[in-house]
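[1] okay, predicted coordinates and the sequence, questions at the end:
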Amino acid sequence: MSSALLRHPRLITLEGGEGAGKTTAINAARDYLRGLGHEVVLTREPGGTPLAERIRGLVLKPDEEIAAEPLSAEAELLLVFAARAQHVRRVIQPALQRGAFVLSDRFTDSSYAYQGGGRGLDAHWIADLERRAVGLLPGLTLLLDVDVAIGRARANGRDLWPDRIESEQDDFFQRVRAVFRERATQDPQRFAVIDASQAQPAVAAAVAAAVAQRLQQGGLA
């Protein structure tokens, strides 16, 4: 894959910390686009293909053997990018090439936030992996922004068995949120920041409005 990043207008990603409500948001975006007659492919990261889902299991829900040998931050990052490279080639690119919209629950911004901000890995290394293994930028990234305490309370009420990322401490998620917000500030043409502290219907309406606005501006043509 080329080392240049191609911003694709029909690739829409949803980002945010734990408990931000990405499921509500992605469903709202899907329903809006399908209502206009577009083909929409829903997918997620890590994952999206059978192999990438197996890698997801290593990253998020390690088996007994892996639990006895915890993943280093560097191994976690490389596994996530291995899954993403497979995901891009097997799911995202074919869907975009046939004219579909792709809605992905997380994409490369999560690596900057979680492995960069949360784990403290070098953002330049992440950027190099992004260029070499991914090559794509979303045309629109919906950032579901919510206070860490609110998001974690929601996640704790939902997940009886937190995965290895969800089990991190508050300071980890504060760093994650800070990187997401910084990236949104640095690239306002790509990001739409949604106040995810609102009730689900309000979040869904804000997401649909952000997608509609971008379509009207010609940014998702």
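    The structure has been received and is ready for your questions. In this text the structure is predicted, and so the values were computed from the model without any measurement.
[2] every contact and neighbour count from this point should use C-alpha atoms.
    Fine.
[3] contacts for stretch 93-103?
    The contact list for stretch 93-103, computed with CA atoms under 8 Å, 6 or more residues apart in numbering, reads 10-14, 26, 29-30, 38-43, 92.
[4] tell me, how many residues neighbour the residue nearest to Ala205 when sequence neighbours are not counted?
    Nearest residue to Ala205 in three dimensions, chain neighbours excluded: Ala28, at 7.5 Å (CA to CA, 6 or more residues apart in numbering). Neighbour count of Ala28, defined by other CA atoms under 10 Å: 21.
[5] list the helices and strands the helix or strand hosting Ala28 packs on?
    Assessed by DSSP states H and E, Ala28 sits inside helix 22-35. Counting by 3 or more CA pairs under 8 Å, 6 or more residues apart in numbering; DSSP states H and E, the packing neighbours recorded for helix 22-35 are strand 6-16, strand 40-44, strand 101-105, helix 200-216.
[6] Val148 is nearest to which of the ones you listed?
    strand 6-16 (10.3 Å; CA to CA).
[7] that older thread, can you add distance to Trp125 and give the helices and strands packed on helix 22-35 back as JSON lines?
    Output for those, formatted as JSON lines (distance: least, CA to CA, whole Å):
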{"stretch": "strand 6-16", "distance to Trp125": "19"}
{"stretch": "strand 40-44", "distance to Trp125": "23"}
{"stretch": "strand 101-105", "distance to Trp125": "23"}
{"stretch": "helix 200-216", "distance to Trp125": "31"}
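[8] ok, structure two:
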Amino acid sequence: MSPVVDLDRLCVRRGDVHALADVTARLRPGVVTALVGHNGAGKSTLLDVLAGVRPPTSGRVLGLRGRSVAYVPQRSAVPDDLPVTVGDVLAMGRWREVGPWRRLGAADRALVAQVADRLELAGLLRRPLSSVSGGQRQRALVGQGLVARADVLLVDEPTAGVDTGTREALLAAIADEAGRGALVVHATHEQAAVDRAGAVLALDAGRLAR
């Protein structure tokens, strides 16, 4: 099981604006943490810092050293016409282990098939990503994070704009990741997703809401 991750007086400045300001919190493995707040509250910025793609201006993140991290961005950040198949998207989750565009081993292929079955994508693996529905694209993107089998899973708005069936499938799969001991954080605006989380971290204008 991953260690706890501590956010210690974390700050991120963008010019004169504090995207995050003095955020101190503890994130626990085996728990789904819902990251909530209005647009511009700092949710995506915090996920970027945890993913290592944005350095903090000050403060520290403790507990991530040596741990693998999978980051699933918002669907809107991924072009719908990306020239890959659904199976390619899932397989990318194994790149950290096997290298980009390398042939997957038997165990990797089995893991892709397992996640595809879990998210009802097994019949779509050869389909271009651009040819499937928005909900199926979202399942594929989250599936990539699941295939990574990382110590830490970060997901930005996993259920935004999807139907009820897709929402339930994605939340159940995310909960399964926490169940195997991963530390899971997802940003959300949806009450159904908050209700399924084991912990909630609320941000307001870059600060922890009191």
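    Happy to help now that I have it. The shown structure was predicted, so the numbers you read here are calculated from the model rather than taken from an experiment.
[9] what does the TM-score come to for these two?
    The TM-score (TM-score structural alignment, normalised by the length of the second structure) is 0.34; 126 aligned residues with a CA RMSD of 5.9 Å.
[10] picking that back up, could you list the buried residues of the helix holding Ala28 of the first structure?
    Judged by neighbour count (16 or more other CA atoms under 10 Å), helix 22-35 of the first structure contains these buried residues: Lys22, Ala25, Ile26, Asn27, Ala28, Ala29, Arg30, Asp31, Tyr32, Leu33.
[11] residues contacting the fourth one?
    Just to be clear, that refers to Asn27 of the first structure. Taking CA under 8 Å, 6+ apart, we find Asn27 of the first structure in contact with no residue.
[12] could you pull out the helices for the second structure?
    For the second structure, the helices defined by DSSP state H occupy 43-51, 86-91, 95-98, 106-118, 134-147, 164-179, 191-196.
[13] tabulate the buried residues of helix 22-35 of the first structure (JSON lines), appending distance to Asp195 of the first structure.
    Shown next, in JSON lines, are these (distance: CA to CA, whole Å):
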{"residue": "Lys22", "distance to Asp195 of the first structure": "12"}
{"residue": "Ala25", "distance to Asp195 of the first structure": "11"}
{"residue": "Ile26", "distance to Asp195 of the first structure": "15"}
{"residue": "Asn27", "distance to Asp195 of the first structure": "17"}
{"residue": "Ala28", "distance to Asp195 of the first structure": "15"}
{"residue": "Ala29", "distance to Asp195 of the first structure": "15"}
{"residue": "Arg30", "distance to Asp195 of the first structure": "19"}
{"residue": "Asp31", "distance to Asp195 of the first structure": "20"}
{"residue": "Tyr32", "distance to Asp195 of the first structure": "19"}
{"residue": "Leu33", "distance to Asp195 of the first structure": "21"}
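[14] wait, the residue nearest to Ala205 of the first structure touches Val207, no?
    Yes - with contacts counted by CA atoms under 8 Å, Ala28 of the first structure reaches Val207, the gap being 6.6 Å.
[15] ok, and the closest non-adjacent residue to Arg7 of the first structure?
    Here the residue nearest Arg7 of the first structure, using CA to CA, 6+ apart, is Leu137, at 4.3 Å.
[16] on the three-state scheme, the one you found is what?
    Leu137 of the first structure carries the three-state label strand when classified by DSSP: H, G, I helix; E, B strand; the rest coil.
[17] list the contacts for it?
    Contacts of Leu137 of the first structure (CA under 8 Å, 6+ apart): Leu5, Leu6, Arg7, His8, Leu11.
[18] drop anything exposed from these.
    By 16+ other CA under 10 Å, the contacts of Leu137 of the first structure give His8, Leu11 as buried.
[19] let me know the closest of the contacts of Leu137 of the first structure to Ala149 of the first structure.
    Looking across those and measuring by CA to CA, the closest to Ala149 of the first structure is Leu11, at 30.1 Å.
[20] count of neighbours near Ala75 of the first structure?
    12.
[21] same check, this time on Leu14 of the first structure
    Using other CA under 10 Å: Leu14 of the first structure sits among 27 other residues.
[22] could you check how far it is from Ala28 of the first structure?
    11 Å (CA to CA, to the nearest Å).
[23] cool, and Ala206 of the first structure?
    9 Å.
[24] thinking again about what came up before, out of the buried residues of helix 22-35 of the first structure, who's nearest Ile194 of the first structure?
    Nearest to Ile194 of the first structure among the buried residues of helix 22-35 of the first structure, with distances taken as CA to CA, is Ala25, at 9.4 Å.
[25] tally of neighbours for the residue lying closest to the closest one once chain neighbours are set aside?
    In this structure, Ala25 of the first structure finds its nearest non-sequential neighbour in Ala204, 5.5 Å apart by CA to CA, 6+ apart. The number of residues packed near Ala204 of the first structure is 25, by other CA under 10 Å.
[26] thinking again about what came up before, Val176 of the first structure is nearest to which of the helices and strands packed on helix 22-35 of the first structure?
    That would be strand 6-16 among those, by CA to CA, at 8.6 Å.
[27] now the angle between helix 22-35 and the closest one, please.
    Relative orientation of strand 6-16 of the first structure versus helix 22-35 (axes from the mean of the first three to the mean of the last three CA atoms, to 10 degrees): 140 degrees.
[28] got the angle for strand 6-16 of the first structure vs helix 200-216?
    170 degrees.
[29] and the angle from strand 6-16 of the first structure to strand 101-105?
    Going by the same axes, to 10 degrees, strand 6-16 of the first structure makes 40 degrees with strand 101-105.
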